[in-house]
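J.: got a structure for you, letters missing:
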């Protein structure tokens, strides 16, 4: 990987001051009066530090809820497809069963009208015994087919009942998933709204100092205090890994929006999903599921294109870019950027 010239890496909270409202609006968050809140206590380092820590915690909790939301959304889409398929199968099976029952009713009516006379008596009274015997053999064959049809009706009824039970269970599961979606969305909205209120509580001077501090810290993490962003020379693990990384790098500067997977905005797992799609690979949608999408390797063996999963509960993911640096979508209101792999606790590295 070629060495890249350093580019400005403004911090998440610098951008959050400007863009958090837009990010929350995407999920229907009404910050309302909070956006007009009066400045809080006078400028002071302790207040700025406290607000920053609280906002970081709220964004972290919102991201955890967001990954739960993404997982529930995936389940909902799968269940909707499966439920639709089952309901279609039930409708087709019911039509076939009705047709078979109609055939049985026709045969039963014909037998009733025939009077049920014993074959021996009918043979004695027949003016054409040979013709009657031929018809009798046909009747036996028809009776055999009727018996087979009856067994088929019973079997189809059982399968139909099973499909109806499966469809009912899927519908119940779908309803539970919808409740989980609503709960996760509410958690995201609450945390984003609280973070916005905290940011609005700062005075203009305090916000400016927090912006400058966060920008310096982000730059130092990515460049190790130098004036260049060094991604090293390690080659990607595969051609597809190189293509996925190139796609992710092209998205640097795109905004972070919860639940988004491109092409204009992303959350953390959405960026990985979209980037690998550009390389011809379909990943699971959430960071937790992406942690099982490939082969696990050690962080010391990480190569460009590998997924880096963060935190014990795996609620954040980035893509290794080389030289101890990842590219990821970091926070609400922030933009896709380079970041030091050591900025967050690494859970595992996944090679696809």
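T.: Done, it's in. Note that this is a predicted model, so its numbers are computed, not measured.
J.: Please count neighbours and contacts with C-alpha atoms only from this point.
T.: Fine.
J.: now the strands for the stretch 101-250 of the chain?
T.: Ranges of strands in the stretch 101-250 of the chain, per DSSP state E, counting those that start in this stretch, are 228-229.
J.: in this structure, which helix has the most residues?
T.: Longest helix of the chain, by residue count under DSSP state H: helix 129-200.
J.: for it, packing partners?
T.: helix 12-25, helix 45-114, helix 119-125 (3 or more Cα pairs under 8 Å, 6 or more residues apart in numbering; DSSP states H and E).
J.: quick one: the second one to helix 12-25, angle?
T.: Orientation check (axes from the mean of the first three to the mean of the last three Cα atoms, to 10 degrees): helix 45-114 against helix 12-25 gives 30 degrees.
J.: distance between helix 45-114 and the chain's centre?
T.: How far helix 45-114 lies from its chain's middle: 14 Å, per Cα atoms, centre = their mean, to the nearest Å.
J.: Show me what that helix is packed up against.
T.: Against helix 45-114 (3+ Cα pairs under 8 Å, 6+ apart) you get helix 129-200, helix 204-223.
J.: Identify, out of the ones you listed, the most deeply packed stretch.
T.: Ranked by mean neighbour count, the helices and strands packed on helix 45-114 are led by helix 204-223 with a mean of 18 (mean count of other Cα atoms under 10 Å).
J.: and the angle for that helix with helix 45-114?
T.: Counting by the same axes, to 10 degrees, helix 204-223 lies at 70 degrees to helix 45-114.
J.: Just list the residues touching residue 324, thanks.
T.: Neighbouring residues of residue 324 by Cα atoms under 8 Å, 6 or more residues apart in numbering: 231, 340-342.
J.: among these, which ones are buried?
T.: Buried subset of the contacts of residue 324 (neighbour count, 16 or more other Cα atoms under 10 Å): 231, 340-341.
J.: Structure two is appended below for comparative analysis:
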């Protein structure tokens, strides 16, 4: 009788593993397709590129102004730290001089034996000479007490300077970390904008920046007209500087003389006129007298967007000179081009 064997069962392990792997890969591919990390984005239309780049430039400009503010604070902290260290060095040298003088007094007393005046008088064969020496000793003791008090005071002052320097150093370190963060944000936004713009042809890029050949050569953005007369010599000097800056490249964080960001241009223009302005847009708007849009005069600072993230120099006839963004140089443009947020007269 033939032996009956159980039918051989096929192992499902290998098939199941292969199936699971296949499903996992398919799922990963599907997820990648949705999040776009593994495939090139579908080609955007020029209008979509413009919209995305405009948004990136706006975000970069906000980060740039934060960077400028942090940089200004870091520079001030670094200057203060240097001054504190210089003052501490001067006081330390003064302290060392006082210590040497105090040591000389102590050495003289040691050499004289520090004998009690009454004993010296009893032993002295010349009372008049002793009285003269006693008076000198008394004055020496007074000088010694003053010297000790002076040394103690100087030690306290130096300790206070070191404490202030430690606090300033901590502030500087914090500002430097803030600088790094904002710098990374700016460069990331600008790199993303650059990648998007590379999808456009040269004609499309020119259309995006609103320039024709003439405007690229002059930086005038197609705006013409005779500059209006400024109300003061300082405002006139600032406007004159801005006109000379037409066509200069936009470089974030730059304050001239060869490149500018928006607040760097206005700061440089008024620096040339002998007026000091803060570094950032949100500080510049508070640096003078606020004026309504209807009363603008050449030389006024005009600000845009809700967060006061952009500034230009008004030059009359509804126009300003400003540093727009990395895609365009310093140029003339109508102030109606952007959402108006306010104006300040500084001269």
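T.: Nice, I can see it. Note that the coordinates shown come from a computational prediction; the quantities given were computed from them, not determined experimentally.
J.: if we can go back for a sec, which of the helices and strands packed on helix 129-200 of structure 1 sits closest to residue 212 of structure 1?
T.: helix 12-25 (7.6 Å; Cα to Cα).
J.: now the angle from the closest one to helix 129-200?
T.: Using the same axes, to 10 degrees, the direction of helix 12-25 of structure 1 lies 130 degrees away from that of helix 129-200.
J.: Which part of structure 2 matches helix 12-25 of structure 1?
T.: Using TM-score structural alignment, helix 12-25 of structure 1 corresponds to no residues of structure 2.
J.: just to revisit the earlier point, for the buried ones among the contacts of residue 324 of structure 1, which one is nearest residue 42 of structure 1?
T.: Checking those against residue 42 of structure 1 by Cα to Cα gives residue 340 as the nearest, at 33.3 Å.
J.: Now check structure 2 for the residue matching that closest one.
T.: For residue 340 of structure 1, the aligned residue in structure 2 is residue 334 (criterion: TM-score structural alignment).
J.: In contact with that match, which residues?
T.: By Cα under 8 Å, 6+ apart, the neighbours of residue 334 of structure 2 are 223, 318-320.
J.: May I ask which of those has the most neighbours?
T.: residue 320 (26 neighbours; other Cα atoms under 10 Å).
J.: Look up how far residue 16 of structure 2 lies from it.
T.: Between residue 320 of structure 2 and residue 16 of structure 2 the distance is 70 Å, computed by Cα to Cα, to the nearest Å.
J.: And for residue 225 of structure 2?
T.: 78 Å.
J.: Settle it for me: which of the two has more neighbours?
T.: Neighbour count, other Cα under 10 Å: between residue 225 of structure 2 and residue 16, residue 16 has more, with 11 against 8.
J.: Please settle this for me: is that one part of a helix?
T.: Yes - under DSSP: H, G, I helix; E, B strand; the rest coil, residue 16 of structure 2 sits within a helix.
J.: Need the counterpart of residue 258 of structure 2 in structure 1.
T.: Match for residue 258 of structure 2 (TM-score structural alignment): residue 264.
J.: Which residue lies closest in space to the most centrally placed residue in structure 2, excluding its sequence neighbours?
T.: In structure 2, the residue lying closest to the centroid (Cα atoms, centre = their mean) is residue 71, at 1.6 Å. Distances taken as Cα to Cα, 6 or more residues apart in numbering put residue 179 closest to residue 71 of structure 2, at 6.4 Å, once the chain neighbours are dropped.
J.: now swap in residue 278 of structure 2 and tell me
T.: Distances taken as Cα to Cα, 6+ apart place residue 284 nearest to residue 278 of structure 2, at 5.6 Å, with adjacent residues excluded.
J.: Can you add distance to residue 102 of structure 1 and give the helices and strands packed on helix 45-114 of structure 1 back as a markdown table?
T.: Below are those laid out as a markdown table (distance: least, Cα to Cα, whole Å):
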| stretch | distance to residue 102 of structure 1 |
| --- | --- |
| helix 129-200 | 11 |
| helix 204-223 | 75 |
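J.: Of all these, which one is nearest residue 89 of structure 1?
T.: Of all those, it is helix 129-200 that lies closest to residue 89 of structure 1, at 7.5 Å by Cα to Cα.
J.: Tell me, how many residues neighbour the equivalent of residue 292 of structure 1 over in structure 2?
T.: Using TM-score structural alignment, the partner of residue 292 of structure 1 in structure 2 is residue 286. By the criterion of other Cα under 10 Å, residue 286 of structure 2 has 15 neighbours.
J.: show me the contacts for residue 286 of structure 2.
T.: When contacts are taken as Cα under 8 Å, 6+ apart, residue 286 of structure 2 is in contact with residue 344.
J.: With residue 245 of structure 2 instead?
T.: 258, 330.
J.: could you check the distance from it over to residue 68 of structure 2?
T.: Going from residue 245 of structure 2 to residue 68 of structure 2 by Cα to Cα gives 20 Å.
J.: again with residue 290 of structure 2
T.: Shown here: residue 290 of structure 2 relative to residue 68 of structure 2, a distance of 23 Å by Cα to Cα.
J.: More neighbours: which of these two?
T.: residue 68 (25 against 16).
J.: That one corresponds to which position in structure 1?
T.: Under the alignment by TM-score structural alignment, residue 68 of structure 2 pairs with residue 70 in structure 1.
J.: From residue 315 of structure 1, how far off is that match?
T.: For residue 70 of structure 1, the distance to residue 315 of structure 1 - Cα to Cα - is 11 Å.
J.: Residue 51 of structure 1 too?
T.: Look at residue 51 of structure 1 and residue 315 of structure 1: by Cα to Cα, they are 23 Å apart.
J.: Those two: who's more crowded?
T.: Ranked by neighbour count (other Cα under 10 Å), residue 51 of structure 1 and residue 315 place residue 315 first, with 24 against 18.
J.: show me the contacts for that one.
T.: For residue 315 of structure 1, counting by Cα under 8 Å, 6+ apart, the contacting residues are 63-64, 67, 287-288, 309.
J.: what do we get in structure 2 for residue 253 of structure 1?
T.: In structure 2, residue 253 of structure 1 lands on residue 247 (TM-score structural alignment).
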